[in-house]
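J.: Next one to model:
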Amino acid sequence: MWRFITGVGLGAALPNATTLLAEYSPERDRARLIAVMFVGVSLGAASAGVTAAHLLPIFGWKGMLLLGGELPTICALLVFVALPESARFMFVQKAPAERIGRGLSRVGNLSYGRDTEFTLPELKGEHQASISGLFTGGMGLGSVLLWVAYFMDLLVYYLLTSWLPSLIVQSGHPIEKAAAVVSAMLLVGASVGTLLIGWLMDKIKPCLSG
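T.: Purely as a prediction, here's the structure:
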């Protein structure tokens, strides 16, 4: 049950972080900034593997699970208190202009008065979003391909992080070496690939159609 809840949390964290960062990023540098964020994810995964290899003999596997639950809980509380709400979300929810302005002021310098009105031109004519909207307007194939790509990406990631350390340990190497090898693979491969893709997306049109 806890593995399932953890998977739901991990699966929801990245899309939400990506969406919020894209919303507050300049369009010309958006892909590169998102790529930098994903490099941070890779750094976190790599450092967690090395840290766990050194702490495991001290605290045991139960202690590592407790630590893995406590740290995200603390982070969630910090996010709840300190992270500005999405301005788009507040607009769609018809939040008062004063609340939207306060949220934007936390991100950048913004001057607004009581008569300030916020608009989203791209939402003109849109009344309600739905899952079916992902398959209309020629977006069906793209939506499915994105889902398949993300699924396969996570599948490869979890296979590498779950089985590769075990295979290295079974071959006679200590767990510290196994964690170091997997962490280095994640750090180098993910960082270089992510930054390159982010740079290309800012230089080349991401979609070939539309």
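J.: C-alpha from now on. contacts and neighbour counts both.
T.: Fine.
J.: any idea how far Gly63 lies from Leu10?
T.: The gap separating Gly63 from Leu10 is 20 Å, by CA to CA, to the nearest Å.
J.: By residue count, what's the longest helix in this protein?
T.: Secondary structure of the chain read by DSSP state H shows that its longest helix is helix 30-82.
J.: Next SSE downstream of that helix?
T.: Using DSSP states H and E, the helix or strand that directly follows helix 30-82 along the chain is helix 87-92.
J.: Give the burial count for the residue lying closest to Ala46 once chain neighbours are set aside, as a bare number.
T.: Counting by CA to CA, 6 or more residues apart in numbering, Ser183 is the residue found nearest to Ala46 once chain neighbours are left out, at 4.1 Å. By the measure other CA atoms under 10 Å, the count of residues near Ser183 is 23.
J.: What of the one 4 residues further on?
T.: By the measure other CA under 10 Å, the count of residues near Leu187 is 21.
J.: isn't it right up against Ala46?
T.: Yes: between Leu187 and Ala46 a contact is recorded at 6.0 Å, counting by CA atoms under 8 Å.
J.: Check the offset of stretch 15-28 from the chain's centre.
T.: Centroid displacement of stretch 15-28 relative to its chain, using CA atoms, centre = their mean, to the nearest Å, is 10 Å.
J.: Could I get the buried residue list for that stretch?
T.: Residues of stretch 15-28 classed as buried by neighbour count (16 or more other CA atoms under 10 Å): 18, 20-22.
J.: Mind checking which of the residues you listed land in helices?
T.: Using DSSP H, the members of these that fall in helices are 18, 20-22.
J.: Now flag whichever of those residues is closest to Val39.
T.: Val39 lies nearest to Thr18 out of those, by CA to CA, at 12.4 Å.
J.: Now for that closest one: which residues touch it?
T.: Neighbouring residues of Thr18 by CA atoms under 8 Å, 6 or more residues apart in numbering: Ile34.
J.: that older thread, so who does the residue nearest to Ala46 touch?
T.: Applying CA under 8 Å, 6+ apart, we find Ser183 in contact with 45-47, 49-50.
J.: what about stretch 127-140, start to end distance?
T.: Stretch 127-140 stretches 20 Å from its first residue to its last (CA to CA).
J.: want to put them side by side, so please do this one too:
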Amino acid sequence: MAVINVNEYISNSKFSRFHLLMFILFFIIITFDGYDMAIYSATLPVLLDALKMDPSQAGLIASSALVGAALGALIFGLLADKIGRKKVIILCTVFFSIGSILAGFSNTIYTFGFFRFIAGLGLGGIMPNIVSVTTEYAPRKNRAIMVAAIFTGMQVGGILVSGISMWILPLLGWRILYFIGGAPLLIIPLLIKYLPESATNLAKNNRNGELKLILQKLRADSALPNDVTFEFNVSGKSSLKSLFNENRGLSTIAIWIVFFMNMFVSFGFSTWLPQLMINNGFGLNSGLFFLLTLNLGALIGSYIAGFIADRIGYKTTLIGLYLIAFLSISLLSLTTNLYAVTGLVALAGIGFFGGQNVGNAYVSLFYPPSMRSTGMGFAFGIGRLGAIFGPTIVGFIVSWGMDLYVNFLALAIPGLIAALAVFIIQDKCSFLYKDMVNIKEVESKSSSENFPTL
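T.: Presented below is the predicted three-dimensional model:
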């Protein structure tokens, strides 16, 4: 009887049609995730009049989606490790799609804020689970680049909002833009049919028939033996306490710090960049140009960062990215040369957004499969707090009229803190470390009884 270790069978697979289809479905979801997170900023000037909002109310409504996202990451991260990641991904897609559509029908700030909160729950819950499923099924050599590529959909969604808003908003109004945010409902049948359930969940529930079909799709040119038996590296329980067991406590805290600091800067920098550039002597159009530069740098840089991480390692890449972001943002107030500022803004986008995307893959692999969604859920949940505090704290600093260098330094220092936090994460305690140290052993046994030639 042939025995196959599922973890290593998947890790040593090659990129296939199975992976491509999963990538496309996830990229669509994350693109609309980015679309939904950016749509409020694009429609805010119109919403202030349409819903009779004052600036303080507008700020609270902006926070409602972020608070929902933080709670969604925590709640659905835990839930996915218990009922399965496929179910939670589909449920969260329905949540943020319907939330967006109903927000478009709203006529008061209260109903609009409530449905933005509902959309936020789905947005927050879907991200950690997409990371978990992607890293679980991606070939070992392509994990970081796959996660990074999928999450560039966030930048694509933001760019999409900008382009569509300039065309639709003057002609058809703000509501249609929120209706468009519900488009992922159209791919729910595809998710039900083609999205694989977590291999961890299948193994836990002895659904070996479904697991065999998935493994067959990974290597469509070969056939699994009829009498195959599966081994699966499932250890530990899924709970908040489990994230601190087996000497993971310090590393878990460090991971939370990394995600908090990353989202603090990502959201704070994106929100205030145009205004800070205006304060630095540039015009409004130049400020918007720098915002576009930031997103393009993030888009291109994420692919480059993922490619590098797959070759030189996650920790080294992350530390380098955060140091690049720290230095580039620190230098922004020291020059008004258009080309220099453009380059520094692009480097900042590469540093923080590339760091977030590579960090997603790294942290997902840090925890054993049995608690992967829980670990990612709490990392994203804590990170979302940074997304809430970042724009607010920087806003206070800007309102105090302090020197421009202080404003940029407030956005740069979290990069240095994130780099230090990554440094103290202990790989030797992680599932990632166990996976990496066994690569040579696994490859040398690729034709043995544990890995039959198929």
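J.: thinking again about what came up before, can I get the buried residues of stretch 15-28 of the first structure in TSV with distance to Trp163 of the first structure?
T.: Rendered in TSV, the data for these read as follows (distance: CA to CA, whole Å):
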residue	distance to Trp163 of the first structure
Thr18	28
Leu20	33
Leu21	32
Ala22	34
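J.: Of the residues you listed, which is the nearest to Val81 of the first structure?
T.: With CA to CA as the yardstick, the closest approach to Val81 of the first structure among the buried residues of stretch 15-28 of the first structure comes from Leu20, at 15.8 Å.
J.: The closest one - nearest residue in space that isn't next to it in sequence?
T.: Across the structure, with CA to CA, 6+ apart as the measure, the residue nearest Leu20 of the first structure apart from its sequence neighbours is Ser86 (6.4 Å).
J.: I'd like to know how many residues surround the nearest residue in space to Asn279 of the second structure that is not next to it in sequence.
T.: The shortest distance from Asn279 of the second structure to any residue that is not its chain neighbour, by CA to CA, 6+ apart, is 7.6 Å, and that residue is Leu404. Neighbourhood size, Leu404 of the second structure [other CA under 10 Å]: 17.
J.: Please identify the residue in the first structure that aligns with Leu404 of the second structure.
T.: Alignment note (TM-score structural alignment): Leu404 of the second structure has no counterpart in the first structure.
J.: try Leu420 of the second structure
T.: Taking TM-score structural alignment, Leu420 of the second structure has no aligned residue in the first structure.
J.: Show me what the helix or strand hosting Leu420 of the second structure is packed up against.
T.: When elements are assigned from DSSP H and E, Leu420 of the second structure belongs to helix 404-424. If you count contacts as 3 or more CA pairs under 8 Å, 6 or more residues apart in numbering; DSSP states H and E, helix 404-424 of the second structure packs onto helix 249-279, helix 314-331, helix 372-399.
J.: Can you lay out those helices as TSV showing mean neighbour count and distance to Lys434 of the second structure?
T.: Conversion of those to TSV gives the following (neighbours: other CA atoms under 10 Å; distance: least, CA to CA, whole Å):
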stretch	mean neighbour count	distance to Lys434 of the second structure
helix 249-279	22	16
helix 314-331	22	14
helix 372-399	24	15
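J.: and of those helices, who's closest to Ile90 of the second structure?
T.: helix 372-399 (14.9 Å).
J.: Measure how that closest one sits relative to helix 249-279, angle-wise.
T.: Our comparison of helix 372-399 of the second structure with helix 249-279, counting by axes from the mean of the first three to the mean of the last three CA atoms, to 10 degrees, yields an angle of 30 degrees.
J.: Let me know the secondary structure of the residue nearest to Ala46 of the first structure.
T.: Local secondary structure at Ser183 of the first structure is given as helix here, using DSSP: H, G, I helix; E, B strand; the rest coil.
J.: Just list the residues touching the nearest residue to Ala190 of the first structure once chain neighbours are set aside, thanks.
T.: Closest residue in space to Ala190 of the first structure, ignoring its immediate chain neighbours: Ser42 at 6.3 Å, by CA to CA, 6+ apart. Applying CA under 8 Å, 6+ apart, one finds that Ser42 of the first structure lies in contact with 186-187, 190-191.
J.: in the second structure, which of those remain in contact?
T.: Counting by both residues aligned by TM-score structural alignment, their matches' CA atoms under 8 Å, the members of the contacts of Ser42 of the first structure that carry over to the second structure are 186-187, 190.
J.: export the residues you listed to TSV and tack on secondary structure?
T.: TSV is the format used below for those (three-state DSSP):
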residue	secondary structure
Leu186	helix
Leu187	helix
Ala190	helix
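J.: Adding distance to His127 of the first structure, write those out as TSV.
T.: Putting these into TSV (distance: CA to CA, whole Å) gives the following:
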residue	distance to His127 of the first structure
Leu186	42
Leu187	43
Ala190	39
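J.: that older thread, and of the ones in helices among the buried residues of stretch 15-28 of the first structure, the nearest to His127 of the first structure?
T.: When those are compared for distance to His127 of the first structure (CA to CA), Leu20 wins out at 21.2 Å.
J.: and that closest one, what pairs with it in the second structure?
T.: Superposed on the second structure with TM-score structural alignment, Leu20 of the first structure falls opposite Val133.
J.: Assess the claim that that match and Thr200 are in contact.
T.: No: with contacts defined as CA under 8 Å, Val133 of the second structure does not count as touching Thr200, sitting 9.6 Å away.
J.: Pull up the overlap in contacts between these two.
T.: Taking CA under 8 Å, 6+ apart as the contact criterion, no residue touches both Val133 of the second structure and Thr200.
J.: Thanks again, I'm all set now.
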